[in-house]
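Asker: Sequence first, predicted model second:
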Amino acid sequence: MKNLGVNEIRELFLQFFESKDHLRLKSFSVVPRNDKSLLLINSGMAPMKAYFTGQETPPSKRVTTCQKCIRTGDIDNVGKTARHGTFFEMLGDFSFGDYFKNEIIPWSWEFVTKWLEIPEDKLYVTIYEEDDETGEIWHEKVGLPWERIKKLGKEDNFWQHGTGPCGPCTEIYYDRGPEYGCNSPTCGVGCDCDRYMEFWNLVLTQFDAHEDGTYTELDHKNVDTGMGLERMATIMQGVDSIFDVDTVKYIRDVVCQKAGVEYGKEHKIDVSVRIITDHIRSVTIMTADGVLPSNEGRGYVLRRLLRRAARHGKLLGIQGEFLAELSKAVITCSGEAYPELVDKQDYIFKILSIEENSFYKTIDKGMEILKEDMEEMKAAGETVMSGEKSFRLYDTYGFPVDLTKEILEEAGMRVDEEAFAKEMQAQKDRARKARGGEGYMGAAVTVYDELPTDLETKFAGYDVDTVADAKIVALVANDAVADGAQAEDSVVVFLDRTPFYAESGGQVGDHGIIKTANGVVKVTNCMKVIGGKIAHQGVVEEGSVTVGDIACAEIDKKHRMASARNHSATHLLQKALRTVLGTHVEQSGSYVSADRLRFDFTHFTAMTPDEIKEVERLVNEAIFASYPIVAEEMSIDAAREKGAMALFGEKYGDIVRVVDM
């Protein structure tokens, strides 16, 4: 078996699937795009949801990635064990209606045994107990003996999320040897002990689950596999935990050097070292992807991880600020795989330094409040702090609850942990409610899901001025798919081609009218819905409209030009902000209409009056210069070479339209 580093395993995996005609994609940001069901990307599949649900067309039917992931469900266990972590990398290959079991199972065996050279007699697999087809492929096509193929139930080896696409999965295990076992006579694959380690899960989506509990075969079957990179590295390097693999150990050793401690000698010290090591990886990645510390959402996750690391630094005796310096170790290890870490390192250092400094002030403030609370408890003869008070310290002031418990215990007091947990759960419920409902894979189900998946609208706005001949290919009337609509009906019209600009890049959709021989629709908004379909929202003002009608689509040119001017101004504003504040400034959202624009961006302090004045001067100077505006189409690589900036949250194809001012 090869002894490979984390970076070597990652590259080998991606190269292997490229050799199987897969398109290698860069890791998506850990900030989900158009997905309210997730706070942070937590799996390799998560950024692919829109491809699996049909909302978007994938750039290739075969894709492979190494995805940055953040999971915080086990945050309280991080450090206490050598297994838990909040940041990890997930290797994956994906088939969107292309290959299936007969391809991916032999490929996975080829990669593991030929490319990684893991001995075959160390490998076992599990399959879903009713999936004989997968078992036969493992046995007949791969040659794996039946005694190394174990059947498990639905809970272990069947992937399902409510109704919709679902299917069995098959997992590959590595036998670490009897010294890791539990010595039970029944010990085997699936046992809770540490002997058999699962490292690759192949999800085989082949069924459509219905509300009555029945299943039907999908016409287009999908493959979604996931291999934890750090877990694979523990096998390849023959170590016991993720904190011992080369890249993570490098960071761990820097932490120990900074604190002047030795790892592996004392459990309490090891806990703090592991917490700092894991958390600095997470906060460095999150900060590079545009997450800023705050008191809600993903910003709160970042703040909590950062402050937890700072707190344990103090427990180890580290003096002064140290997190920004530690992040350099993360960049050293992962900068080649994720170049955004190198590009934004100065910005990362600044954010971590400001937040760490703020936390030390918070600790001082929290200590004052905690002392007051303790004095009140003593006066009242109480020894148990209420959940409300301990949660207020934690939630409002960012004071770690473990620190509250530690200080109270020293004074013979304790926290009402059950009441604290209830307060915490109530906060989680509020956050979940704020994210909204979800359907299959977190995608909201709407009337637009009922439209034909092959329905497309060609945007003709770059080819024509304001008017285009078109055909009505679908209608939604009063929130239901319909063949026709009458006067005063609220409608959404779908055309085969349109001059209407659909809301995108923060710019509101065009207004205008759609005329047919029998009716007129006043369009009050235009937007993209599932699968990139262009939806013209409005009201039937006169007569009636029907699917199949020939139409004349005409935009309100005055409204369009006013919006376009403000859209151009956002780009001038971004350029000016980057000039004045620094190149870390990125657009994180915008709103552009005919009468105003709003530009959201990331920066670590409030702008000064002088900075605002200078930005205004630069933007106005550019406007008054009356620069020629040149728009041209080119490949995404050519656009980057030209110096074009991609905008946060926007999806780009191979060919992009570049506007040069």
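Answerer: Received, thanks.
Asker: From here on, just use CA atoms for contacts and neighbour counts.
Answerer: Fine.
Asker: If I follow the layout properly, residue 353 ends up in contact with residue 327?
Answerer: No. Between residue 353 and residue 327 there is no contact under C-alpha atoms under 8 Å: 10.5 Å.
Asker: Comparing these two, which residue is more hemmed in?
Answerer: Comparing residue 353 with residue 327 by neighbour count (other C-alpha atoms under 10 Å), the higher total belongs to residue 327, at 23 against 17.
Asker: After the helix or strand that the more buried one is a member of, which helix or strand is next? Please name it.
Answerer: In this structure, residue 327 sits in helix 323-334 according to DSSP states H and E. Using DSSP H and E, the next helix or strand after helix 323-334 towards the C-terminus is helix 340-343.
Asker: rewinding a little: what are the contacting residues of the helix holding residue 327?
Answerer: Residues outside helix 323-334 that contact it (C-alpha atoms under 8 Å, 6 or more residues apart in numbering) are 7, 247, 250-251, 254-255, 280-281, 284, 309-310, 341-342, 345, 348-350, 352-353, 356.
Asker: one more time with 7 Å
Answerer: With contact meaning C-alpha atoms under 7 Å, 6 or more residues apart in numbering, helix 323-334 is reached by 247, 251, 280, 281, 284, 341, 342, 349, 352, 353.
Asker: ok, the third one - contacts?
Answerer: I take that to be residue 280. Per C-alpha under 7 Å, 6+ apart, neighbours of residue 280: residue 327.
Asker: Same question for it, what's its three-state structure.
Answerer: Taken by DSSP: H, G, I helix; E, B strand; the rest coil, the conformation at residue 280 corresponds to helix.
Asker: Could you tell me whether residue 621 really is in a helix?
Answerer: Yes. Assessed by three-state DSSP, residue 621 belongs to a helix.
Asker: any idea how far it is from residue 529?
Answerer: 38 Å (C-alpha to C-alpha, to the nearest Å).
Asker: The two: who's more crowded?
Answerer: Shown here are residue 621 and residue 529; by other C-alpha under 10 Å, residue 529 has more neighbours (15 against 12).
Asker: Excluding covalently adjacent residues, which one is nearest to the more buried one?
Answerer: residue 535 (6.7 Å; C-alpha to C-alpha, 6 or more residues apart in numbering).
Asker: Same check on residue 548?
Answerer: Leaving aside its chain neighbours, residue 548 sits nearest to residue 472 (5.2 Å; criterion: C-alpha to C-alpha, 6+ apart).
Asker: let's bring in a second model and compare:
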Amino acid sequence: MTGNEIRKAYLEFFKSKQHLILHSFPLIPENDPSLLLIGAGMAPLKPYFTGKLVPPSYRVTTSQKCIRTDDIDNVGRTARHHTFFEMLGNFSFGDYFKKEAISWAWEFLTKVIELDPDKLYVTIYPDDKEAYDYWHNMIGLADERIFKFDDNFWEIGEGPCGPDSEIFYDLGPERGCGKPTCTVGCDCDRYLEIWNLVFTQYNRTKDGKYEPLAKKNIDTGCGLERLASVIQQKESNFETDLIFPIIEKVIAISGGDYSQPDQKMAMKVIADHIRAITVMISDGILPSNEGRGYVLRRILRRAVRYGRLLGIDHLFLSSLVDTVIDILGVEYPELKQYESLIKRVIDTEERQFSATLAQGLDLLHQMMEEANDTKILAGSEVFKLYDTFGFPVELTEEIAAEKGYTLDMEGFKKAMKEQQERARAARTKVSAKVAVPDTTKLDQDTLINDAEAVNGHIVMIGREGVEVQQAGDGEEVTIILDSNPFHAEGGGQLGDTGILKAPEGSVRVTDAKALPNGLVYLIASVAEGQIQTGDAVDITVDKARNLAIARNHTATHLLQAALRKVLGNHVNQAGSLVTPEHLRFDFTNFSPVSAEELEKVEALVNEEILKNVPVTIEEMALQEAKEKGAMALFGEKYGNRVRVVSVGDFSCELCGGSHVTNTAVIGSFRILSETGTGTGVRRIEAVTGAAALEKAKTDEAVIRNLAALLKVKADDVAVKVGHLLGQLKDTEKELQQLKKDAALSNLDAILASREEIEGIPVIAAAAQTDSMDSLRELADTVLAKSGHGVVLLASVADGKVQFVCKVDKGDTKKGLHAGKIIKAAAQAAGGNGGGRPDMAQAGGKQPEQVDAALQAGKDMVKNLLG
């Protein structure tokens, strides 16, 4: 069976057991800031396991896309570690339990995919007699094939937990360690875990007690790649048809040899990482220096570096995307939809990394020079290479070992742990602010969203994720109303704010958010008095703020449509922010938008505003919306029913946000700026309504003041400024030539300072230049005149010293090193610096020490030669 056939067989099998097949959730967790990326099949289903939400079905099955980077350094070294993998799962939310989970797992493995029952073994928790009875009496496994391990218990602190049962497959003695004691649980590769069944039957309390759950759950996980390796009888996941075609493409590109261990590992890393890269970009993740974007950038750069180790010195990663789509595109059609974007992002990022890679290698060589005495590279510096330049630690270790250096791994691990703890603490802090109590007891049919509601009742109050009956002055709470006029945050739009007045207190609403099932909850603080569940409240939504948001949100739709008309259909939304004051729109484009193009975009949007076009909002089936041509937001997940916002024939998008009734309400639209934010992503900031009018007034005042200063009419400002700039440019040219002449006039005196040290010509002198660029040019000229040797020049400007050192490349072979020479000079003048053997530059804070600094540089030349 192929990997695709195994996945389909699994999902269809559990569909036959009355499970609802859900398409894989995006890798970006929805409404769960505690997670950076989805790393397990059950992760997107947490609200159903915890009972906070009613599931779409009490039996669900998925093949979930997952990303894990905790063991990234093991990828390629082992048979099973991956950054991207697919987790097959079947889940029960208070429906069936151990009997069905065990019998269906066995049926699928032995009847559907026909694994040899005699090669299957299981593990259970020692106290789980129920699981033992089902495996032994119902399935018929002998005692010697049921292993009891204390670590067969799944828990992550406080909350739902329970015993688990793992299923292992015997790959044969030839895959084992050969020891007489080799059996299930051995560290060797003979017994492979292919399935884990978690029986969530307890709730662990804060004081460590285990209380039985009223509703018991099933959470299973079966790695698709592992199962494929067993069925296809491959030594590792990488040899299966889910990954190996990518490796074959890498072999073709590199001309490499898969039988060579080092090359084999590099090819595995690249094949694994390009799968992760392709899927992450298709789910709306783009390279950046933080969060998910940083994970993507790190994986991509790691793949590029391993490509260089294979001798691939050109852009190559994007050429592997077609193979990834051929393998995974059947299950994940979004890969084909964003194929062009995926390739362009990869190409751009790989091109940019080439320069970063060179900088990282320079830093590594500098680190080795500074650690020449100890031959140990500091852990913090190794982490800097890893974190800033994307150097895998094993790469640093390999290059360092070639020169006889070792790494301070304890220091590296400490720096790594500190960063992980900072990230985890930040996510936990955010998570605590948005925690909502269990909402399943609420009858959602009685809870309505009504934009015109002015009164209602409090049906639930939450504090730090726990339901409370009342709250007092100053407390931060979440609130659910039976009649809710507040529009929830979503699609980049901020949530509504306002005031609730209860009989004995008032509440300031600072945000509104929605749960995955659409239930809106308010984030608020009790301004005075107290509130309690059941209170009747008068509701005041800040309507002026809401209308300002609506103007900017509808304008965002018009902006996207205009950008696609002017720049092309490759433009996709990559993020947005809609506030009362302004709008910010991030979009995919691989070059800056020209002033002429921005002018066209702005004109198109204002043209639609002046037409007074009605804005229509409809609810319909997702398929119907697609047929209508509605655009989906990049990386967003939609249900079967969607909300379609249309502006005539100009714009049609899926959106749940606030909008004006017609375009004329927007007033006018002004673009403030267009900048780049990351690889292949541009950002436009703009204003509408009163803010656009204020911007026009400000611009008019600026032009009026300029006209007064230039003593011309406002209409003639541009002509006058152009004339003045032309004059300024001519003056600057004359000034630069004068400075160059002044520097060269001192050339004879500089050359006259030449002396020989151990037969090497050395020129160390003060120069008169106004910039580092000029000083470098002068040093080049002096070295050319000298023929070879060492040139060390110092120039004083603005109370600081600038140094440049050049060493003829032939003389570097004699031990001379510009970086070391300039470092000695700069330190003598209260500064520091370094650089390459043939060229270095530095700065100093003590201009009065120039002569001493030049002498220190010459002394270092003597030391290096002597």
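Answerer: Received, thanks. As the structure is a prediction and not an experimental result, all values here were calculated from the model.
Asker: circling back to that earlier point, helix or strand for the residue nearest to residue 548 of the first structure, just tell me which one.
Answerer: Assigned by DSSP H and E, residue 472 of the first structure belongs to strand 467-477.
Asker: cool, residue 346 of the second structure as well?
Answerer: Using DSSP H and E, the element containing residue 346 of the second structure is helix 339-370.
Asker: Can you tell me the residue that sits opposite residue 48 of the first structure in the second structure?
Answerer: Under the alignment (TM-score structural alignment), residue 48 of the first structure maps onto residue 45 of the second structure.
Asker: which residues in the stretch 401-550 of the first structure form strands?
Answerer: Using DSSP state E, counting those that start in this stretch, the strands of the stretch 401-550 of the first structure run over 414-415, 458-459, 467-477, 480-482, 484-486, 490-495, 497-498, 512-516, 519-529, 533-546, 550-555.
Asker: Quick check: the first one compared with the second structure, mean distance?
Answerer: Translated: strand 414-415 of the first structure. Taking mean C-alpha distance after the TM-score superposition for the first structure, the mean distance separating strand 414-415 of the first structure from the aligned residues in the second structure is 3.6 Å.
Asker: Ok, the third one next?
Answerer: Here strand 467-477 of the first structure, set against the second structure after superposition, deviates by a mean of 4.4 Å using mean C-alpha distance after the TM-score superposition for the first structure.
Asker: ok, residues contacting that strand?
Answerer: The contact list for strand 467-477 of the first structure, computed with C-alpha under 7 Å, 6+ apart, reads 481-485, 489-499, 547-555.
Asker: and the angle from it to strand 490-495?
Answerer: 130 degrees (axes from the mean of the first three to the mean of the last three C-alpha atoms, to 10 degrees).
Asker: how big is the angle separating strand 467-477 of the first structure from strand 512-516?
Answerer: If you take the same axes, to 10 degrees, strand 467-477 of the first structure sits at 90 degrees to strand 512-516.
Asker: Then the last one?
Answerer: Using the same axes, to 10 degrees, the inter-axis angle of strand 550-555 of the first structure relative to strand 512-516 is 170 degrees.
Asker: Determine how far strand 550-555 of the first structure lies from the middle of the whole chain.
Answerer: Remark: strand 550-555 of the first structure is offset 39 Å from the chain centroid, using C-alpha atoms, centre = their mean, to the nearest Å.
Asker: What of stretch 171-184 of the first structure?
Answerer: Centroid separation for stretch 171-184 of the first structure versus its chain: 33 Å, with C-alpha atoms, centre = their mean.
Asker: how far does that stretch stretch from start to finish?
Answerer: 22 Å.
Asker: now do stretch 326-340 of the first structure
Answerer: Terminal residues of stretch 326-340 of the first structure lie 17 Å apart, using C-alpha to C-alpha.
Asker: Where does that stretch end up in the second structure?
Answerer: Counting by TM-score structural alignment, stretch 326-340 of the first structure sits on residues 320-334 of the second structure.
Asker: chain center to the matching stretch: distance?
Answerer: 21 Å.
Asker: And for stretch 198-217 of the first structure?
Answerer: The answer for stretch 198-217 of the first structure is 23 Å, by C-alpha atoms, centre = their mean.
Asker: and it, which stretch of the second structure?
Answerer: Counting by TM-score structural alignment, stretch 198-217 of the first structure corresponds to 193-212 in the second structure.
Asker: Residues touching the matching stretch, excluding its own?
Answerer: Outside stretch 193-212 of the second structure, the residues touching it (C-alpha under 7 Å, 6+ apart) are 98, 154, 158-169, 213, 216-223, 226-227.
Asker: Show me what counts as buried in stretch 387-407 of the second structure.
Answerer: By neighbour count with 16 or more other C-alpha atoms under 10 Å, stretch 387-407 of the second structure contains the buried residues 387, 389, 390, 391, 392, 393, 396, 397, 400, 405, 406, 407.
Asker: what's the helix or strand for residue 598 of the first structure?
Answerer: Per DSSP H and E: residue 598 of the first structure is located in strand 597-601.
Asker: That strand vs the second structure, average offset?
Answerer: Mean for strand 597-601 of the first structure is 3.4 Å (mean C-alpha distance after the TM-score superposition for the first structure).
Asker: what sits up against that strand?
Answerer: Contacts of strand 597-601 of the first structure (C-alpha under 7 Å, 6+ apart): 566, 570, 585, 586, 587, 588, 589, 590, 591, 592.
Asker: Equivalent analysis for stretch 282-299 of the second structure, please.
Answerer: 26-27, 36, 273, 277, 334-335, 338, 342, 390, 574, 634-635, 678-679.
Asker: What is the most widely separated pair among those residues?
Answerer: Checked with C-alpha to C-alpha, the contacts of stretch 282-299 of the second structure reach their widest spread between 334 and 390, with 28.1 Å between them.
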